[in-house]
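Participant: Attaching a predicted model along with its sequence, questions to come.
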Amino acid sequence: MEDEARDGASGRSGAAPGSAQRTERSQDDARPAPEADQLDYRAVFAALSAPKVVLAPDLTVLDVNDAYLDMLGLPATALVGRSLDAGFTFSPADDEHVGRIVRSLEKVLQTGRIDLLEPLRIDLPGDRPGEWVERHWLVTNLPVFDASGRVAALVHRAEDVTGVVRSSQRTAADRSIGLDAAVVDQALHLGSSVGRFQEGLDRERRAALQLQDSILTAPAQPEGLRIDVRYRPASREMHVGGDWYDAFELACGCTFVVVGDVVGHDISAAATMGQLRGVMRGVAYESGTSPATILERTERAAEGLGIETAATVAAALVGLPGPAGDRALTWVSAGHPPPVLVRADGSAELLARHNDRMFGLGSGTSRTNHADVLHPGDTLLLYTDGLVERRDRRLRDALRDLPGVVEEIADGSRDRFLDALVARLVPRPSEDDVALVSVEVLTGDASGG
């Protein structure tokens, strides 16, 4: 779906909709197959079978495909140039459901992450005045990124699943009055298998999204620090994987930040990651010790609790500010790509130090802490290997070039630092998940001091 979203919105902002213009081509009109850069993506968008709308960041409709128009029985002129919720008439009783869709779109705009809503009832006008026709919609909202990584547009997909919902309701009613279960099951089997498959897939995807949202919570924002996080999955369908980030304050007042990568790219990997993240949080908060000790204790706890996993982890402890605003930095790497330290003047250094064994491969040997100092204006970057690892390039070469890329990007706005870094280095579709954490030590002016 994300591919469709990106293709459908390419080069179309502000243009009149081409979705209502269908072209016919004679079978005898044999022409060479077009190259990829010669394809008419407006025509592709118009031909997509799933109902879709392209929206500007202010939720103004930029374009709409034929499937959406056919579903509502509206011309394109009724929607394009208007707010999505103002383009068609719906039952006033469903205002809250329409509001949920708008809030979902705003969430996607802010987070850059796909949002899937459970079937919502939004009735449409019937043939007679005051008549409303029951309709249930499965809604998916997707971001469309520009070259800088900013969400430049949104794609809204709304599928009419009224038949599936009614079938489910009838099934529950039939069972409640004691109809023979075999008869009911046979009737269901003869129903729309495609609809049931889509419903099952959407339930699974929704569960994955909820699992991810519950795990990848917003980072803490300690006084004097700015912490930003980003997560981009490799799997569009499940939108969840084994990469994670975390940032929180310890009982000592220090700040603990970590990124990790559990082996795997599915819900199982995400579940294991969630367990590991939770154990590490508890160990870190109570101990308040060095990152190496926190990893050692987390590894022993995970082994004792039967959490079987292999993962790479980079963790750092940022100390309290000194008289000049400097903060002690201590970090550890468990088979993970090295952090990057960006100084206030824009220079970047790869903190390539001794790399310990992966997490989960035995807890018999101690781990190594590394130390540095963060000055006001400095930024620490932790990331997972999806940012730099490619099949067609050696990891060593990618890491060697990373500080130069970071310097180029850090020369611009720090507000868009992580977005610009992902846009620059991560292809679409990507081969791996990507999780990033940046910790900036604010200057006196920036922190309000």
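Facilitator: All right, it came through fine. Since the model is a prediction, treat every value here as computed from it, not as a measurement. Numbers count the residues shown, from 1 in each chain.
Participant: make it CA atoms for all contacts and neighbour counts henceforth
Facilitator: Noted.
Participant: Spell out the secondary structure type for residue 8.
Facilitator: Under DSSP: H, G, I helix; E, B strand; the rest coil, residue 8 falls in the helix class.
Participant: thought residue 266 was touching residue 236?
Facilitator: No: the criterion here is CA atoms under 8 Å, and residue 266 misses it with residue 236 at 10.9 Å.
Participant: Overlap in contacts, those two.
Facilitator: Common contact partners of residue 266 and residue 236 (CA atoms under 8 Å, 6 or more residues apart in numbering): none.
Participant: can you pull the contacts of residue 118?
Facilitator: 138-139, 203, 206.
Participant: Please pick the buried ones from these.
Facilitator: 138-139, 206 (16 or more other CA atoms under 10 Å).
Participant: Got another one to weigh against that:
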Amino acid sequence: MAETAIDYAAVFQALPGMVALLTPELVYADANEEFLRVSGRTREQVVGRYLFDVFPDNPDDPSADGMRNLAASLDRVVESGERDAMALQRFDVESAERPGEWEERYWSPVNAPILGTDGKVTLLIHRVEEVTELIRARERAPGDRARVLEAELYTRARELQEVNERLREAHAHEREVALALQKAMLPAPNPVGHHRAAVRYQPATDALNVCGDWYDLVSLAGADRIGVAVGDVVGHGLAAAGVMGKLRSALSAASLVADGPAQALDALGLYARSVDGAENTTAVQTCVDWDTHTITYSSAGHLPPAVLCRDGTVVFLDGATDPPLGARPEHIPRPEATVDFSEGDTLVLYTDGLIERRDEDIDVSLGRLAEALTRHRRSTPEFLADALLLDLLHHGRATDDTALVIVRL
């Protein structure tokens, strides 16, 4: 049976309740037929206009605060990216046919975000339930019936608020626990031998979901060698944080005994098959050897590490890339590559939250990283780490979890 195409524009217009779409600047992008009918406005009077130009507060009533409360709710949705259900609000709506005449209305609004590919709010859904007639019926009803109607109305409004608050508290608690779990499992940013390194872990600030990014630094057997790794578990919340802890520990242990990064990732891949939620995890393992001035590396579907040379050029280590963990049904040894480095170069490992934008090609993202590295090439690892977060994250804020490791070679 052929799949039926759905005309979502027609569905929106036919919705039985009052629904409007607003931009983050609170300009009407669209409104359905029921919204226009109940509010007494035409499409030309609404679409393309600022919300509070269309529906201002009654200037003759100093106590009118319905529109101010609505503005606060919409601002919360834009800032948090979360749905916000408002309590019952009284709005004085000016007559479109008789300017200067105001009608008392009672609406119960719910405001919800529509997120773009970058995780930012691109539109707001403003749904309104008209309850004016219920209020008027309460006022007209005698004694007990009036109290019943009033109790019914306000109970429904309180239930909406309580549900919304419980959802916020549950999400906030899960985020807090997941962050604590991640912090406990990630290694402290201590020096590795006598080498200067900087690490950063920055959780997403615009969402409640916590992801499974990790980093690791370990001193390896031999003369002057260290292992440096980063990885990214698919998924969110406590489950992803738990999987992250298992895989980070396993890779750290494997790197101590494996004959190179590829063998360490081989062992991790076999282990990941027994861990629920580890499928399609990406990771990159490197071995820095100061005796031979080489970096040996292997990648399981992860973004390529970068080497910032002393002259400002940037080289991406993309010569040994294989699919993510668990992506192949059969076990095939992973590739490995080795490059030389000069004293004073800098090795940079990172997760996708630092550079990726869902609306652009990955080469553009990598180019932006290279430009930032070149611009700050004379910086210490600590200063460079802070500069990259500031330059590459939107207003210094992560829309996805970000792990970053910088080692001066």
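Facilitator: Received it, and whenever you're ready, just let me know what you need. If you're wondering where the values come from, they're calculated on a predicted model, not measured in any experiment.
Participant: and residue 333 of structure 1, what pairs with it in structure 2?
Facilitator: In structure 2, the residue paired with residue 333 of structure 1 according to TM-score structural alignment is residue 299.
Participant: can you tell me which helix or strand the residue nearest to that match when sequence neighbours are not counted belongs to?
Facilitator: Ranked by CA to CA, 6 or more residues apart in numbering and with sequence neighbours excluded, the top spatial neighbour of residue 299 of structure 2 is residue 284, at 4.2 Å. Using DSSP states H and E, the element containing residue 284 of structure 2 is strand 282-289.
Participant: again with residue 278 of structure 1
Facilitator: helix 267-287.
Participant: any chance you could map the helices in structure 2?
Facilitator: 8-14, 33-39, 43-46, 51-54, 66-80, 132-140, 143-185, 237-257, 261-272, 362-375, 381-392 (DSSP state H).
Participant: helices or strands next to the second one in the packing?
Facilitator: In this case it means helix 33-39 of structure 2. Helices and strands touching helix 33-39 of structure 2, by 3 or more CA pairs under 8 Å, 6 or more residues apart in numbering; DSSP states H and E, are helix 8-14, strand 18-22.
Participant: Likewise for the first one?
Facilitator: Counting contacts by 3+ CA pairs under 8 Å, 6+ apart, the secondary-structure elements packed against helix 8-14 of structure 2 are helix 33-39.
Participant: Now do the buried residues in the helix it packs on.
Facilitator: By neighbour count on 16+ other CA under 10 Å, the buried set for helix 33-39 of structure 2 is 33-36, 39.
Participant: what's the closest of the residues you listed to residue 167 of structure 2?
Facilitator: Nearest to residue 167 of structure 2 among these is residue 35, at 27.7 Å by CA to CA.
Participant: residue range for stretch 257-269 of structure 1 in structure 2?
Facilitator: Stretch 257-269 of structure 1 corresponds to residues 228-240 in structure 2, going by TM-score structural alignment.
Participant: what's the spacing between that stretch and its chain's center?
Facilitator: 14 Å (CA atoms, centre = their mean, to the nearest Å).
Participant: Can you tell me which of the contacts of residue 118 of structure 1 is closest to residue 357 of structure 1?
Facilitator: Nearest to residue 357 of structure 1 among the contacts of residue 118 of structure 1, counting by CA to CA, is residue 206 at 35.3 Å.
Participant: so what's that closest one closest to, chain neighbours aside?
Facilitator: residue 116 is the one closest to residue 206 of structure 1 (CA to CA, 6+ apart), at 6.2 Å.
Participant: Number of residues surrounding that neighbour?
Facilitator: When neighbours are defined as other CA atoms under 10 Å, residue 116 of structure 1 has 21 of them.
Participant: what residues are up against it?
Facilitator: 139-141, 206, 209.
Participant: on that earlier part again, could the helices and strands packed on helix 33-39 of structure 2 be laid out in CSV, adding distance to residue 270 of structure 2 and mean neighbour count?
Facilitator: Output for those, formatted as CSV (distance: least, CA to CA, whole Å; neighbours: other CA atoms under 10 Å):
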stretch, distance to residue 270 of structure 2, mean neighbour count
helix 8-14, 45, 12
strand 18-22, 49, 23
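Participant: okay, those in JSON lines with distance to residue 358 of structure 2 next?
Facilitator: Listed next are the helices and strands packed on helix 33-39 of structure 2 as JSON lines, based on distance: least, CA to CA, whole Å:
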{"stretch": "helix 8-14", "distance to residue 358 of structure 2": "24"}
{"stretch": "strand 18-22", "distance to residue 358 of structure 2": "23"}
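Participant: Ok, which of the ones you listed comes nearest residue 123 of structure 2?
Facilitator: Closest to residue 123 of structure 2 of the helices and strands packed on helix 33-39 of structure 2, according to CA to CA: strand 18-22, at 5.6 Å.
Participant: ok now stretch 230-250 of structure 2, how far from the chain's centre?
Facilitator: Distance of stretch 230-250 of structure 2 from its chain centroid, counting by CA atoms, centre = their mean, is 17 Å.
Participant: residues contacting the equivalent of residue 266 of structure 2 over in structure 1?
Facilitator: By TM-score structural alignment, residue 266 of structure 2 lines up with residue 296 in structure 1. By CA under 8 Å, 6+ apart, the residues touching residue 296 of structure 1 are 363, 366-367.
Participant: Distance of residue 235 of structure 2 relative to residue 280 of structure 2?
Facilitator: Residue 235 of structure 2 is 10 Å from residue 280 of structure 2, where distance means CA to CA, to the nearest Å.
Participant: cool, residue 52 of structure 2 as well?
Facilitator: Taking CA to CA, one finds residue 52 of structure 2 at 48 Å from residue 280 of structure 2.
Participant: how about the longest strand seen in structure 2, aligned to which bit of structure 1?
Facilitator: In structure 2, assigned by DSSP state E, the strand with the most residues is strand 102-115. Alignment note (TM-score structural alignment): strand 102-115 of structure 2 is unmatched in structure 1.
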